[in-house]
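**Q** following is a predicted model, sequence given first.
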Amino acid sequence: MEDLPNIYWSHEEESINIIKNTIISDKLAEEGLNISKVCEYILGKGNLGRIISGDLDVDRMDYILRDSHYTGVGVTYDFHRIVNTMELLNDSVVIKEKGIIAVEGFLIARHVMYSRVYLHHATRSSEGMLKKAILDLLEENIVTIEDLVKYDDIDFWRILREGTKFTKFIAERLFSRNLYKRVLELKWRELPEELRHEILGKENAISKIEKEISENSDIEEKYIIVDASPLHMGKKVDVKILLKDGSIIPFEEVSTLVNSLRGAQLDHWRFWIFAPKEMVDNVGRVARRVLGLR
């Protein structure tokens, strides 16, 4: 839900809310844990915060292995080696020098999962369809953000199938795997530089393009998905390495692999426009005109 346009929701803040307002806080207190500290760590703050929210946090380490297993993509990395070479030094989490290769293995595994799974066109299309359906439920006041947070999978699919005409349409298509089709697919170097900067730099650029295509094609925005791959490798990897001589340096200074992966992610970056099969031709013609493409 954090990716929904014009909707504010934070899973970190929701986690803190659950801890503070349920029996969990009592259980943590019984174990002698400081509730304020725990909440601070969830936000990525404090001396252990980077373990919970960082480039090498437990969430990322978990979902890479779990998603790899359930999607059948044969990637793995040495999770135990990373954990065993972690150390808390001067209120900062560091990785000992002997854990460098294990961290590189994790970054490679993450790169493969993004390239083959998270950024696959079917994944992006289905996720885009779900976002459109959720927004429709919210706009029609059928559910609230607070409702969605409480739903399990069964509740969510029930409300999707019983919601609006559009959400029923989406649910049926998702279950039959009749996804929105690719209207347009452009690689990093195929997209005009000015348009690329606008898409990556402006928060509402995607919504603006969807609206313009909708207005010029007489097709509702909910049937048009404009999508740009997220860049999973940032300008730096926030991991510190503890060398044998006791000095601490950034991970990039001991691994040339980081820059290679940062460049490689652009090879798999895509700008997509999706629409139902029966609308592809119309949306395609208008989209090219709106984007100034031949």
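**A** That came through, no problem.

**Q** C-alpha from now on. contacts and neighbour counts both.
**A** Will do.

**Q** what comes up buried for stretch 51-60?
**A** Within stretch 51-60, the residues scored as buried using 16 or more other C-alpha atoms under 10 Å are Ile51, Ile52, Ser53, Gly54, Asp55, Leu56, Arg60.

**Q** how about stretch 224-237?
**A** Ile224, Ile225, Val226, Asp227, Ala228, Ser229, Met233, Val237.

**Q** putting a second one here so we can go through both:
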Amino acid sequence: MLEEKLIKEKVLRDPIHNFIHIDDPIILDLINTPEFQRLRRIKQLGIASSVFHGAEHSRFGHSVGVYELARRITERFGHYYSDIWDPKERLVTLVAALLHDIGHGAFSHTFEHLFHTDHEAMTREIIMGNTEIHSVLSQVSPDFPNQVASVIAKTYDNPQVVQLISSQIDVDRMDYLLRDAYFTGTKYGEFDIDRILRTMQPTANGIAFDIAGMHAVEDYIVSRYQMYWQVYFHPVSRGMEVLLEHLLQRVQELYRSSATNESIDNNFVGPLLAPLFTNKALTLSDYLKLDDNVFMTYINIWQSHPDPILSDLSQRFMGRRPLKSMEITNETAPLLDELKVLVNNAGFNADFYTAQNRAYDLPYDDYKPNVAKPRTQIDFLLADGSHRELADISTLVAAIKGKASIDQRFFFPKEMLSIEPDELFADTFKQFRSFIRNNSLTTPNPES
């Protein structure tokens, strides 16, 4: 396919990569579509800004950052590895990098969990559906949208392109670690990206790294591990997510009850959110109208809803009053039902004021062909031309390879610990506090 260039390069200022360079008209056209501009209204870290106040960055910034990394890599591949890198793969790589998150819903992964959507499936639907994105891609060639969608689906026939976009060290992960670390004010996600990019090279089977870059890749793996524990698994952020999930579940319950109960007014949902709470499949058009701002507007309104549960949960969410949490262990897990009874006895509906939440991540693993979702391992090229897997040459990575990071917590109202109860519930609150103290459960400070 013929690649046109802009008469004058466009640049976007970026706090992570300094400049985002754009010299392909198709990239600029894609950025200017309403589907891509929607990403400005979706926060990269969902509601993590309730803990890390600087984390206001968007999926838009992350997506153009991922594109910039792909641009730098393909430019270097074309210059130094023209014998094994096909320059015709450049454009599909750049476009897939730019569009890899186009299907994310409001509040990102929280939305997926609650409404059973898949952002990668939605990404492919946007690319292949009746959208301006599809129209722009079709101008390259009739089959170009399908090529981009197959990269997202990991079925594209060039493993180099697939691994650049989705693997254990890809342009997506490298950008979000650096970007999230910057905006959360943490240092855990920082690593030597320039060194990694300089030692990355294409191979017949995908992507590998020169052995000289091993320590930079080690640093990347450890940085990712620490970011999950210190930022992505933060218990207070998860306490806010539980509030969000439960208040939307309450909305769903009230809305569906209105179909058989005339005393319940279903107008509180409004036309933009209504398709979410029906039994009908959500259309692409309906999906693309949703963003963080839409939900925040309605949650603000629901603070005054006559239903006491929806009103209270909305007020807690808008006022940043997360549910408290404590760790679930083998010893305490059998006792959670008793805790729920105590919460109910204190006047809180345990269905909406308690939750068990499990955070899971596998920091690194080698290729295992027999598992459901095998991972593309990180390979290194040695001086003699042989390949070695990262954990075979790094004792640091070997120590965490295949070991999942899991944090399971039980969430409950903060009042169960801090508010002086009235005489009616005095025994219940005393019993709850005693239960926690006797079982040595953790209750992180919501400001931590």
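**A** Now that the structure is in, tell me what you want to look at. Remember, predicted model here, so these are calculated numbers, not experimental data.

**Q** from the buried residues of stretch 224-237 of the first structure, which ones fall inside helices?
**A** Among these, no member is found in helices (DSSP state H).

**Q** and these as JSON lines, adding distance to Tyr77 of the first structure?
**A** JSON lines is the format used below for those (distance: C-alpha to C-alpha, whole Å):
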{"residue": "Ile224", "distance to Tyr77 of the first structure": "38"}
{"residue": "Ile225", "distance to Tyr77 of the first structure": "34"}
{"residue": "Val226", "distance to Tyr77 of the first structure": "33"}
{"residue": "Asp227", "distance to Tyr77 of the first structure": "30"}
{"residue": "Ala228", "distance to Tyr77 of the first structure": "28"}
{"residue": "Ser229", "distance to Tyr77 of the first structure": "24"}
{"residue": "Met233", "distance to Tyr77 of the first structure": "18"}
{"residue": "Val237", "distance to Tyr77 of the first structure": "17"}
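
**Q** pull the most distant pair out of those.
**A** Within these, Ile224 and Val237 form the most distant pair, 34.5 Å apart (C-alpha to C-alpha).

**Q** just the buried residues of stretch 51-60 of the first structure: which are in helices?
**A** Short answer: the buried residues of stretch 51-60 of the first structure in helices (DSSP H) are Ile51, Ile52, Arg60.

**Q** tell me the strands in the stretch 151-300 of the second structure, going along the chain?
**A** Ranges of strands within the stretch 151-300 of the second structure are 200-203, 206-210, based on DSSP state E, counting those that start in this stretch.

**Q** nearest to Ile20 of the second structure among the ones you listed would be which one?
**A** Closest among those, using C-alpha to C-alpha: strand 200-203, at 20.3 Å.

**Q** how about the closest one, which residues of the first structure does it hit?
**A** Mapped onto the first structure using TM-score structural alignment, strand 200-203 of the second structure spans residues 86-89.

**Q** ok, and for that stretch, which residues are buried?
**A** Met86.

**Q** which residues sit against that stretch?
**A** Asn47, Leu48, Val93, Val94, Ile95, Lys96 (C-alpha atoms under 8 Å, 6 or more residues apart in numbering).

**Q** report how many residues lie close to the fourth one.
**A** As a burial measure, the neighbour count of Val94 of the first structure was computed by other C-alpha atoms under 10 Å and equals 23.

**Q** neighbouring contacts of stretch 194-204 of the first structure?
**A** Against stretch 194-204 of the first structure from outside (C-alpha under 8 Å, 6+ apart): Pro5, Trp188, Ala205, Ile206, Ala228, Leu291.

**Q** and the gap between the third one and Ile154 of the first structure?
**A** If I follow you right, that is Ala205 of the first structure. Going from Ala205 of the first structure to Ile154 of the first structure by C-alpha to C-alpha, to the nearest Å gives 34 Å.

**Q** what about the two, which has more around it?
**A** Remark: of Ala205 of the first structure and Ile154, Ala205 carries more neighbours, 16 against 9, as counted by other C-alpha under 10 Å.

**Q** what's Ala228 of the first structure aligned with over in the second structure?
**A** Counting by TM-score structural alignment, the partner of Ala228 of the first structure is Arg358.

**Q** let me fix that: Phe274 of the first structure
**A** Alignment note (TM-score structural alignment): Phe274 of the first structure maps to Phe411 of the second structure.

**Q** what about the residue lying closest to that match once chain neighbours are set aside, how many residues nearby?
**A** Counting by C-alpha to C-alpha, 6 or more residues apart in numbering, Phe411 of the second structure lies nearest to Ser325, which is 4.3 Å off, once chain neighbours are set aside. By other C-alpha under 10 Å, 27 other residues sit near Ser325 of the second structure.

**Q** against which helices or strands is the helix or strand containing Ser325 of the second structure packed?
**A** Using DSSP states H and E, Ser325 of the second structure falls within strand 324-327. With contacts taken as 3 or more C-alpha pairs under 8 Å, 6 or more residues apart in numbering; DSSP states H and E, strand 324-327 of the second structure sits against helix 235-257, strand 405-412.

**Q** one more time with 6 Å
**A** Counting contacts by 3 or more C-alpha pairs under 6 Å, 6 or more residues apart in numbering; DSSP states H and E, strand 324-327 of the second structure packs against strand 405-412.

**Q** just to revisit the earlier point, pretty sure the match of Phe274 of the first structure contacts Tyr353?
**A** No. Phe411 of the second structure lies out of contact with Tyr353 (C-alpha atoms under 6 Å); the separation is 7.6 Å.

**Q** can you pick out the residue with more neighbours from these two?
**A** A count of neighbours by other C-alpha under 10 Å puts Phe411 above the other of Phe411 of the second structure and Tyr353, at 25 against 21.

**Q** tell me how many other residues crowd the residue lying closest to the match of Ala228 of the first structure once chain neighbours are set aside.
**A** In space, and not counting its chain neighbours, Arg358 of the second structure is closest to Gln408: 4.4 Å by C-alpha to C-alpha, 6+ apart. Counted by other C-alpha under 10 Å, the residues lying close to Gln408 of the second structure total 18.

**Q** all good on my end, thank you.
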